[in-house]
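J.: return atomic coordinates for the entry below.
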Amino acid sequence: MGAHPLVVRVTPTGTRPGSGLSRVLRGGVVNMAGAVVSAALNLALIVAITRAFSQETAGLLFSATSVFLIMAAVANAGAPDGLVYFIARMRVFGRPEAVPALLRLALGPAVLAACAVSAALLVLAGPLADALGPEEAAAYLRVLALFLPFAVLADSALAATRAHHDMSVTVVVDKVGRPLAQLGLVGMIALSGSAGLLALAWAGPYLPAAVLAWFWLGRIVRRAGPEGARSEPGAAGPSATGPDAGPGDGPGADQGWREEPGPGDTRGRSGERGARVTPAEFWSFALPRALGGVAQMGVQRGGVVMVALLNGLTGAAVFTAATRIMVVGQFGTQAVLYAAQPRFAELLAARDHEGVRGLYQAGTAWLVCLTWPLYLTGLVFAPEVMRLFGAEYAAGAVALAIVCAGQLTGQVLGMGDLVLTMTGRTGLNLLNNVMSLLANVAACVLLVPVYGAAGAALALVAAVLVRKLLPLWQLRSLVVLHPFGRPVLAAAASGLLWFGALPLALEAATGGGLPALAAAVLVGALGHLATVWRLRDRLELRG
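T.: Predicted coordinates:
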């Protein structure tokens, strides 16, 4: 679980810092388009549930689906991150013919694990339902358990498509298709008044999503055969890193990098770097990441379950509504992370330190540009936002303000956990996520019984800051990386001006309310877009 020694001496090179940003930016734009639609659909889904059903029913569904998502994180065994990491390295070192074997190695055990977890959830549905309260909880959990293997298969297949820099599959299947189907089914159930079918409406779309993702992945893998990969313009940036490249070849070879062999460095048995990956190599990377992913999902969704257990289903419904703005913001975050993840793996495999640092700082600026407007608006207009879910949810305004303040800080700290994972240090990533989960659970136990949803929001912010600060410190110690620079400062200044100072001035002048919120969002969005366009060179937004 300890860190691998990695010493970097930064020296001038001929490699342009951040090389390959245009590819990441193009993928991020595709993801962002899907993220906007997905965020709107998911927000509409939550609003439909909270307005069409009682707080107890909404809280039950939110709690049951949180259990489902935590179990899915357990069942995928880290296969999605492992696939991105190893497929990216195979592409860098010219070994695309090894991808089908890697898919069989990863997806077989992941699907079997999902079936086992699904069976366990079916058996444990009764005791879990007793803890949650209502008799309907067991039926909800059993229906969700049936679709868990399809969720795992879809997640892993979509990760493999992103490793090939194809972001359109994730957008069409996961960001638009699945939430649109969920919204349509929930709307039909709301009209029929049969709340017992809510779990089926929420989980059912995972089945067609898995089928489509698997079919689409097959097409991508066939297209990306050895001949197609050789004709593709250098996956690792301007320097050619061919199939015979060794540890001292490629960009950054003379920059002072010294790294212990990590996952994917398969010399010895295969004699060639980037060749076929053994099960031991794959799962030694994936399993620690799986446990870290479980801890991370526990932080994101465990708060809903903790509030349901410690404060009742009504409190769980309020907390879920208050944290929806964070979930909406995560779609924007994922738009950048999904596009950057394979590129980080390629740059790290090619030992291009300048490229990694440039992408790290530019990616953080993009995150701030995308998410700060949302969180600043939620912070300033928290009461108005909560009224969208219904009058009985107004009590969640304090929780919403706390969540937004925490997310503003978390986004400016950057994507350190992703970079840490792509260096192969999944043990450190696991440690960080476990520490984050422990902080969340401890704070929930202390604060939720007294402060309800607001206490859970404080616990969530504490967990997010632990997960963000630890890898930031570790990366500064190991690879001399940090997110701070002129791009981030420019992005933060634009967000504070158009979504902080302007809304506060409008609220002071008009007394707040929905008209002030709408005006602030409209004017702020236009001003922010104009500022970002004016600063596009500084923000590395030229594709």
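
J.: okay, CA-based contacts and neighbour counts for the rest of this
T.: Noted.

J.: just the helices in the stretch 101-250 of the chain please.
T.: Ranges of helices within the stretch 101-250 of the chain are 136-146, 148-163, 168-169, 178-192, 198-203, 206-223, 226-231, based on DSSP state H, counting those that start in this stretch.

J.: make a markdown table out of these and add distance to residue 12 and mean neighbour count.
T.: As requested, the helices of the stretch 101-250 of the chain are exported to a markdown table (distance: least, Cα to Cα, whole Å; neighbours: other Cα atoms under 10 Å):
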| stretch | distance to residue 12 | mean neighbour count |
| --- | --- | --- |
| helix 136-146 | 54 | 22 |
| helix 148-163 | 30 | 26 |
| helix 168-169 | 36 | 18 |
| helix 178-192 | 47 | 19 |
| helix 198-203 | 52 | 21 |
| helix 206-223 | 37 | 17 |
| helix 226-231 | 29 | 14 |
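
J.: also this sequence, please, to line up against the first:
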Amino acid sequence: MSHSSEHDARSPNASSDKGDATPDYADRILKGGSSVFSGSLIAKAVGFALQVVLGRGFGKTLYGLYSYGLSVLRIVRELSTLGLQNGVVRFGAEHNEDGNKAALKGTFLAVGGLGTGAGVLMGVALYLAAPWLAEVALRSTNDPLVFQLFGIALPFYVFTYLGSRMARALGQMRVDVLLDSILQPALFLLFTGIILLLGQGFRMALYAFVASTVLAAGASAYAVYRLFPPLFSSLVPTIDLRTLLRFSLPIVGVSLASMGLARADRIMLGPLAGEEAVGLYTAASKMSVQLRFVLFALTAAFSPVISELYHSGRTDELAQLYADTVRWIALGTLPLAVVLIVFAPDIMALFGTEFREGALLLRLLAGAYIVVAGSGSVGHMLQMSDHQDFAFWVNASMAVLNVGLNWILIQWYGVVGAAIATGAAHILGNVFQLWGLYHFTHIQPFRWTLWKPLAAAGASGTVAWVLFAQLASLSRWLIGIPVALLVYGGVLLALGLSPRDQAIADDLWAELRTRLDA
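T.: Here you go, the predicted structure:
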């Protein structure tokens, strides 16, 4: 009896502690996510401006050539990083939380040294393979220079990427976004604008890409030093290299499989349909991928929390937070999805009138990315809960499927076939990962409260289609898109936020007012 009474007496406090912890984590995710979100707004603006300048400045064919080379560069980068971009977050965040500076220094040095060394080797390989790649992959230009210069840039590209993940491990989300998504594209945009103003051509733009990558790598090294001065101190580092690599190396397969999903379409369009098709498809892909914007911001802040909660056995809190993030992602993603799908021809025309024909591509890809965003951080949930091997096999299977579907459908339907193949592979991959997550952890992210943003998106989409059919192109920008967004917000407000979201919104609003009054 006394044992039971003692247990009952402790239970309310235990429950209270658990309940108190969840809002703390939710606040941490939202604050970290808002930091990434604000930084990502700048990144998206810079990235969008860069794509428009390249598309308008060089046309579909040369824009396609650059996009093709960049796709190859990013695939080779995933090989070069050895999965350490995730390993440094997994173990770096843990060492930082524990205050173990020696282990943190060892992790950073191992990640930087191994990744950059692999980048040098792979860069040399890419440079030497450039003539063969140009002969096999480029139907219109057959110019190896893009691969040669990107091979030179590769080690710097890898180092900047790993530096951004070191900042993420330290909880510095804004620095992470700056290094990963803003600095190099901003420098490249600046240099490209100058090149176009001076009347220089596409080759000079490729040299500008290399210069921007070198400068970004230098800034990355300086940023990591400022965030973690012991990195270059006399502190003796400690590192469990075997554990780091055991976690990281399988993620190479996951990353390559993910790249196969993300890049196989463009890689195969080059030899099968030519650089012009790559340019048109890339423009549509760049716009549709914006639907992962909120997903990216929240995942960056959520990833360290997943590891902390799962490995401390607090799976109920983890499940609730995962469901919360999926709902927040839906709230922020669905209005943009309505705009991209309904007003696709006008949005594609931003790259130039010749890109307008890619509206169907944008609609197909946007539909697939709605499913990707609606699955939330499922890939990170699997990886950070030590089920990275399953994530690898799912992504590897979908990458193989994607290659096969692209090979068949591009020859049947051209560039539209690439969109169908890639969209199908993305959807199936996320469905399998959601099943695997539930199978291993009994966690799934869907709650009944999702019906409100879905209803708001349905109402907004209906109004948007009517306006698209009735209005001229300019009026769609001035009237159609704003009205569609207002309808979404109005319906959402009429339905009301959930009590949990309302409490969080009130807290965020109070914090914003405090900052404005300060």
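
J.: on that earlier part again, out of the helices of the stretch 101-250 of structure 1, which is closest to residue 502 of structure 1?
T.: Closest of the helices of the stretch 101-250 of structure 1 to residue 502 of structure 1 is helix 178-192, at 33.1 Å (criterion: Cα to Cα).

J.: who are the contact partners of the nearest residue to residue 354 of structure 2 once chain neighbours are set aside?
T.: Closest residue to residue 354 of structure 2 apart from its sequence neighbours, by Cα to Cα, 6 or more residues apart in numbering: residue 60 at 7.9 Å. Counting by Cα atoms under 8 Å, 6 or more residues apart in numbering, residue 60 of structure 2 touches 275, 276, 277, 278, 279, 280, 354, 355.

J.: quick one: which of those is nearest to residue 245 of structure 2?
T.: Out of the contacts of residue 60 of structure 2, the member with the shortest distance to residue 245 of structure 2 (by Cα to Cα) is residue 278, at 35.6 Å.

J.: now do the contacts for the aligned residue in structure 1 for that closest one.
T.: Counting by TM-score structural alignment, residue 278 of structure 2 corresponds to residue 316 in structure 1. By Cα under 8 Å, 6+ apart, residue 316 of structure 1 lies in contact with 59, 62, 63, 304, 305, 307, 308, 453.

J.: so which residues of structure 1 form strands?
T.: 6-7, 258-259 (DSSP state E).

J.: could you give the residue range in structure 2 aligned to the first one?
T.: What that stands for is strand 6-7 of structure 1. The alignment places strand 6-7 of structure 1 over no residues of structure 2 (TM-score structural alignment).

J.: what's the separation between the counterpart of residue 328 of structure 1 in structure 2 and residue 278 of structure 2?
T.: In structure 2, the residue equivalent to residue 328 of structure 1 is residue 290, according to TM-score structural alignment. Distance, residue 290 of structure 2 to residue 278 of structure 2, using Cα to Cα, to the nearest Å: 18 Å.

J.: cool, residue 128 of structure 2 as well?
T.: 24 Å.

J.: follow-up on the earlier one: now tabulate the helices of the stretch 101-250 of structure 1 in CSV and tack on distance to residue 414 of structure 1.
T.: Listed next are those as CSV, based on distance: least, Cα to Cα, whole Å:
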stretch, distance to residue 414 of structure 1
helix 136-146, 34
helix 148-163, 21
helix 168-169, 24
helix 178-192, 27
helix 198-203, 32
helix 206-223, 29
helix 226-231, 31
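
J.: so for residue 480 of structure 1, which of those helices sits nearest?
T.: So among the helices of the stretch 101-250 of structure 1, helix 148-163 is nearest, using Cα to Cα, at 25.8 Å.

J.: quick check: angle from that closest one to helix 206-223?
T.: 30 degrees (axes from the mean of the first three to the mean of the last three Cα atoms, to 10 degrees).
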